[in-house]
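Peer 1: Based on what follows, work out the 3D shape:
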Amino acid sequence: MADDDEDREPDLEEILRSLLGAGGELDPEQLAQFGIDPAAMQAAMRQLQGMQSADGGIAWDLAKRQALHIANQSDLGVTSAQRTDLDQAFALATLWLSESTSVSDLAVTPHAITRGAWVEKTLPVWQELAEPVATSIADALTTALSEQTPEDMQGLIAGAGKLLRSVGGSMFASQLGNVVGNLSLEVVSGGDVGIPLMPAGEAAILPQNFADFGRDLEIPVDQLALYVATRELAHARLFRHARWLRLQVIAAVTEFARGVRVDTDALEDLASRFDPSSPDELRNALESGALLPQRSPEQESALRSLENTLATIEGWVDVVTEAATSRLPSAARIAEATRRRRAVGGPAEQALNSLVGLELRPRRMREAAAMWRAVTDAVGISARDALWDYPDLMPTADDIDDPSALVARLEALARGEAPVPDEMDDALAALLNRESGDGGAEQDGGTEDLDGPRPV
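Peer 2: Got it, this is the predicted structure:
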């Protein structure tokens, strides 16, 4: 009987149980009979099982480790001289902003931070934005691999589903860590990307990246520091003042991300030749965005809404910064360099677009800035900034296209006049009239005309 056991050919199901973590150790002789390099497979499985999170979800710790590794290996820290220079720039920028906006100052002192600190502070928001896409990819990978498995082994695959799901999700987390880590090498300040990544009410500049940004501009460093500090403070002040705005932006991004659907045909094709000992093909597919099909109409609509919101924010920041830094001789040159940099985006921002399918560059910032200038000229700083008090007051995409109606409405309010009702006001009035019964009274009157007066 023992001889029979020795002569028995290796059972593929037993090998897969070992490979998928269902118990036991990999047998090198068994692997060799299937043409698999035992050492390579052992290393691959250690890597995959290391990716697996305790609850079978996305291993976000992996993203953090990857991002911090990239950020810290080239982080030179913050010198005392850099800290002093930026503290002075923030102090003067605070005074200048008090003249160009009625939005109140920050409660937290702005400061200089390292690349690693930027990763630590912003990663929770990146995770929130990317989680819907990571979950979609992880679920789709599990489904695709299961469909490639023979019927008699479906029970085994189902039992190891947690590991399979973790493979795709954790590879995505690793790539996100790559993107965030590389972004930490590019961003100059906390609000540089345009979305509220920093904790609410915090402003910061990364001295190392600030030095890289100004190296080829031939602009005095003190002027550049004042401009960047002013813009960063304006951005942070706005999100502290309009607390609802942060939630609105993040909700818009996550709504877009939830609409992401993985290209199942591409994934199934990838799964049919997936080699656990060489996951580079899956990694490359994630990096290139090949698994994300063309955007749906709902996503296009969500993206347009998000772009208008970001442009409205960036346009206001641009106008306020322009007014506050008007004393700087090089302000116009710095502003143009900043706009070009935001419009083009860096390699890491392009990688984020491939990974999540989302572009964060405000395409309509110039038009939005023109709208804010028109509003400022018409009604002044306080009335302009009051539009951020409530979500319903925020300018719309139509206002960016043509700010004349918005300006007329604000001018009427400034004169104490009731604004001229627009289509939305008329529709709301009609709805309220119907609910109050006025419309019914008219209908009753019509009935009396036809049938004569009703008896009392």
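
Peer 1: alpha carbons only for contacts and neighbour counts from here, please
Peer 2: Noted.

Peer 1: mind listing the helices for the stretch 151-300 of the chain?
Peer 2: 154-159, 161-183, 207-214, 221-241, 243-258, 264-272, 280-288, 297-324 (DSSP state H, counting those that start in this stretch).

Peer 1: Buried deepest among those helices, which one?
Peer 2: Looking across the helices of the stretch 151-300 of the chain with neighbours counted as mean count of other CA atoms under 10 Å, the highest average goes to helix 161-183: a mean of 25.

Peer 1: returning to what we had before: how about JSON lines for the helices of the stretch 151-300 of the chain, with distance to residue 25 added?
Peer 2: What follows is those, written out as JSON lines (distance: least, CA to CA, whole Å):
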{"stretch": "helix 154-159", "distance to residue 25": "16"}
{"stretch": "helix 161-183", "distance to residue 25": "16"}
{"stretch": "helix 207-214", "distance to residue 25": "48"}
{"stretch": "helix 221-241", "distance to residue 25": "54"}
{"stretch": "helix 243-258", "distance to residue 25": "39"}
{"stretch": "helix 264-272", "distance to residue 25": "25"}
{"stretch": "helix 280-288", "distance to residue 25": "25"}
{"stretch": "helix 297-324", "distance to residue 25": "46"}
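
Peer 1: Which of those sits closest to residue 354?
Peer 2: With CA to CA as the criterion, residue 354 lies closest to helix 280-288 of the helices of the stretch 151-300 of the chain, at 5.5 Å.

Peer 1: outside of the closest one, which residues touch it?
Peer 2: Applying CA atoms under 8 Å, 6 or more residues apart in numbering, the set of residues contacting helix 280-288 from outside is 171-172, 175, 270, 274, 291, 351, 354-355.

Peer 1: now do stretch 74-91
Peer 2: If you take CA under 8 Å, 6+ apart as the criterion, stretch 74-91 is touched by 110-116, 205, 207-208, 222, 225-226, 229-230, 233.

Peer 1: next helix or strand past the one helix or strand residue 381 maps to?
Peer 2: Residue 381 is located in helix 365-385, with elements delineated by DSSP states H and E. Elements were assigned by DSSP H and E; along the chain past helix 365-385, the next helix or strand is helix 397-401.

Peer 1: So which elements touch that following helix?
Peer 2: Contacting helix 397-401 under the criterion 3 or more CA pairs under 8 Å, 6 or more residues apart in numbering; DSSP states H and E are the following elements: helix 365-385.

Peer 1: Quickly check the contacts of helix 280-288 for the two that are furthest apart.
Peer 2: The largest distance within those, taken as CA to CA, falls between 274 and 351 and amounts to 23.2 Å.

Peer 1: okay, these two: which has more neighbours?
Peer 2: Neighbours around residue 274 and residue 351, counted as other CA atoms under 10 Å, are more numerous at residue 351. The numbers are 24 against 16.

Peer 1: Before we compare anything, build this one as well:
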Amino acid sequence: MTVPPTHGPGSGPHDPQDPDALARMLGEMMGDPSLADNPQVRDALRQLGMEQLDPTQLAMVRQQVQAMFAGPAPEGAIDDAVALDLARKRVAQGGDAVVGDADRRSHADAIHVAQLWLDQVTAMEAAPSPDAVWSRAEWVEATMPTWIELVTPVADGVTAAMTTAMRGQLDDLAEHGGLEQLSRTPGMPQLPQGLDPTAMMAQMGPMVHRMGAAMFAAQTAEAVGGLSEDLVSGTEVGLPLVPGHAVALLPSGIRALSEGLEVDPAEVRLYLAAREAARSRLFTAAPWLTASLTAAVQAYARDISIDVEGISARMSTVDPSDPAALQEALGSTLFTPEPSEAQLRALASLETLLALVEGWVDVVADRATRQHLPEAAALGETVRRRRATGGPAERAFAQLVGLELRPRRLRDAANLFAALEDAGGQELRDSVWAHPDVAPTGDDLDDVLGYVERVRAGQGDDLDAELDRLLSEGREDRSGDDATDGRA
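Peer 2: Model (predicted):
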């Protein structure tokens, strides 16, 4: 649908000083210019008080309606530009400061030292990406694309549910007397006759998509912007959010954490740098982890059951042209309370992977720092308590995808990697990340000693042969796909 261009004051059909300008505009938007001459339309606008709008208010209404019906539609289910803009504003409300030169140098030095310590305890190499010292806003900007990728399946489901709910309401109107019956509702102005609910839905479809995209952009911005206030490093949530797996520290978060501890801030900075650098090395050395973690989050989100009845009930009580009101009304009713079997499987996989990542980081960071930092053990316990009380990741996921996420088996995972190290050194400890088929599972966390014995039994030639077989099968699969594509 094409919206006619807006003319200047007094020069065309959208003259804000013309009392019939809004009626004509609505006629154009609905594809029926004759509505401008329909007395029922004018009566409806009069009963709504629209004829008393001053020129500025009328111009604003015109811009909002045009934006909803004819503005450029976002490509995806979430308006990423709006999400980023709102998240930046959310961060700015908390007084986010630009990272100063002194902070940048001290944190960059901490990363450099931590990398030297890690070189002594793991053969996993550092990521080639430059290190980063970020403000909260810089972290938001760098990680927002990944957040949007993770929550898009939820946004798709909610937008579809909103469309279904609205279509159902319009169908009910048509079945029971249509807009005439609605006009008889106490307090409702007389609506014009002859408007087809099906045609209205066709016109409103793009608007619903834009509202859904705007609503989820606002929700994503609130979650990610709020999360940035708690973080101390780029991937503290346990997900590979940072482009290129760069090691990123957030001085504002580290400073806030240090203020509650009786530990030298320089020690805190070094310990957290070691944890972040260890996580970066793991994501770099095991690229399959990124795909597996992302797939687990999306699998959970994709199978979310949307509460269509709840959405329908809420939509009947709010102004559909107000995305903020929609977000507030729908926020507590989007998801049905019981997870499906598929969601439970995805949740188990995700919790296991996060526990394994953080368990490995716990062990490796401890080995890297315990000879250098007197308070390394105490800082490790501080990090574990921080997670146990509901850390940043849990709050963010609960708000974005209805997922109460906590790596419940973190201590089991740490014990597993410590046991592997005791049995075969850092080489055996790190070898299990070589391929997803040899990585520990949730069942292995139930039987740590049995898993260690199985890995030890496969150590050496047998393990190398198994890895060669798995990698060879992957290469053959890719070659077969290429050959098939070539024949096609």
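
Peer 1: ok, of the contacts of stretch 74-91 of structure 1, which one's closest to residue 397 of structure 1?
Peer 2: Of all the contacts of stretch 74-91 of structure 1, residue 397 of structure 1 sits closest to residue 233, with 25.3 Å by CA to CA.

Peer 1: and the closest residue to residue 20 of structure 2 other than its chain neighbours, how many neighbours?
Peer 2: In space, and not counting its chain neighbours, residue 20 of structure 2 is closest to residue 36: 7.2 Å by CA to CA, 6 or more residues apart in numbering. Neighbour count for residue 36 of structure 2, taken as other CA under 10 Å: 19.

Peer 1: Residue 36 of structure 2 reaches residue 29, doesn't it?
Peer 2: No. The pair residue 36 of structure 2 and residue 29 fails to qualify as a contact (CA atoms under 8 Å) at a distance of 10.9 Å.

Peer 1: distance between the helix holding residue 381 of structure 1 and the chain's centre?
Peer 2: For helix 365-385 of structure 1, the distance from its own C-alpha centre to the chain's C-alpha centre is 26 Å (CA atoms, centre = their mean, to the nearest Å).

Peer 1: Which residues does it contact?
Peer 2: Identification of contacts with helix 365-385 of structure 1 by CA under 8 Å, 6+ apart yields 100-103, 310-312, 314-316, 318-319, 399-403, 406-407, 410-411, 414.

Peer 1: swap in stretch 201-208 of structure 2?
Peer 2: By CA under 8 Å, 6+ apart, the residues outside stretch 201-208 of structure 2 that reach it are 30, 68-69, 73, 159, 162-163, 166-167, 170.

Peer 1: And that stretch against structure 1, how far off on average?
Peer 2: After superposition onto structure 1, stretch 201-208 of structure 2 sits on average 1.5 Å from its aligned residues (mean CA distance after the TM-score superposition for structure 1).

Peer 1: now the helix holding residue 381 of structure 1 and helix 221-241, what's the angle there?
Peer 2: Direction vectors for helix 365-385 of structure 1 and helix 221-241, defined by axes from the mean of the first three to the mean of the last three CA atoms, to 10 degrees, enclose an angle of 60 degrees.

Peer 1: Mind listing what's buried along helix 365-385 of structure 1?
Peer 2: For helix 365-385 of structure 1, the neighbour count (16 or more other CA atoms under 10 Å) marks 365-376, 378-379, 381, 383-385 as buried.

Peer 1: Trace it over to structure 2 and give me the residue numbers.
Peer 2: Across structure 2, the stretch matching helix 365-385 of structure 1 (TM-score structural alignment) is residues 410-430.

Peer 1: cool, and stretch 175-191 of structure 1?
Peer 2: The alignment of stretch 175-191 of structure 1 onto structure 2 (TM-score structural alignment) covers residues 219-235.

Peer 1: what do you get for stretch 82-93 of structure 1?
Peer 2: Residue span in structure 2 matched to stretch 82-93 of structure 1, by TM-score structural alignment: 103-114.

Peer 1: post-alignment, that stretch versus structure 1, mean distance?
Peer 2: Relative to the matching residues in structure 1, stretch 103-114 of structure 2 has an average distance of 1.2 Å after the fit, by mean CA distance after the TM-score superposition for structure 1.

Peer 1: mind checking which helix or strand the nearest residue to residue 218 of structure 2 once chain neighbours are set aside is in?
Peer 2: Of all residues beyond its chain neighbours, the one nearest residue 218 of structure 2 is residue 83 (5.9 Å), with distances taken as CA to CA, 6+ apart. When elements are assigned from DSSP H and E, residue 83 of structure 2 belongs to helix 80-93.

Peer 1: buried sites along that helix?
Peer 2: Within helix 80-93 of structure 2, judged by 16+ other CA under 10 Å, the buried ones are 80, 82-84, 86-91.

Peer 1: Tell me the helix or strand right after that helix.
Peer 2: On the C-terminal side of helix 80-93 of structure 2, the closest following helix or strand by DSSP H and E is helix 101-119.

Peer 1: Structure 1: matching residues for the helix or strand that that following helix is followed by?
Peer 2: Counting by DSSP H and E, the element after helix 101-119 of structure 2 in chain order, helix or strand, is strand 132-133. Residues 111-112 of structure 1 are matched to strand 132-133 of structure 2 when aligned by TM-score structural alignment.

Peer 1: ok, average deviation of that stretch from structure 2?
Peer 2: With mean CA distance after the TM-score superposition for structure 1, stretch 111-112 of structure 1 departs from structure 2 by a mean of 1.6 Å once superposed.

Peer 1: same deal with stretch 41-48 of structure 1?
Peer 2: Relative to structure 2, stretch 41-48 of structure 1 is 6.6 Å off (mean CA distance after the TM-score superposition for structure 1).

Peer 1: Run the chain-centre distance for that stretch.
Peer 2: Taking mean C-alpha positions (CA atoms, centre = their mean), stretch 41-48 of structure 1 and its chain are 32 Å apart.

Peer 1: go on, stretch 138-145 of structure 2?
Peer 2: Average the C-alpha atoms of stretch 138-145 of structure 2, do the same for its chain, and the two points are 11 Å apart (CA atoms, centre = their mean).

Peer 1: Can you mark which positions in that stretch are buried?
Peer 2: With burial defined by 16+ other CA under 10 Å, the residues of stretch 138-145 of structure 2 counted as buried are 138-140, 142-145.
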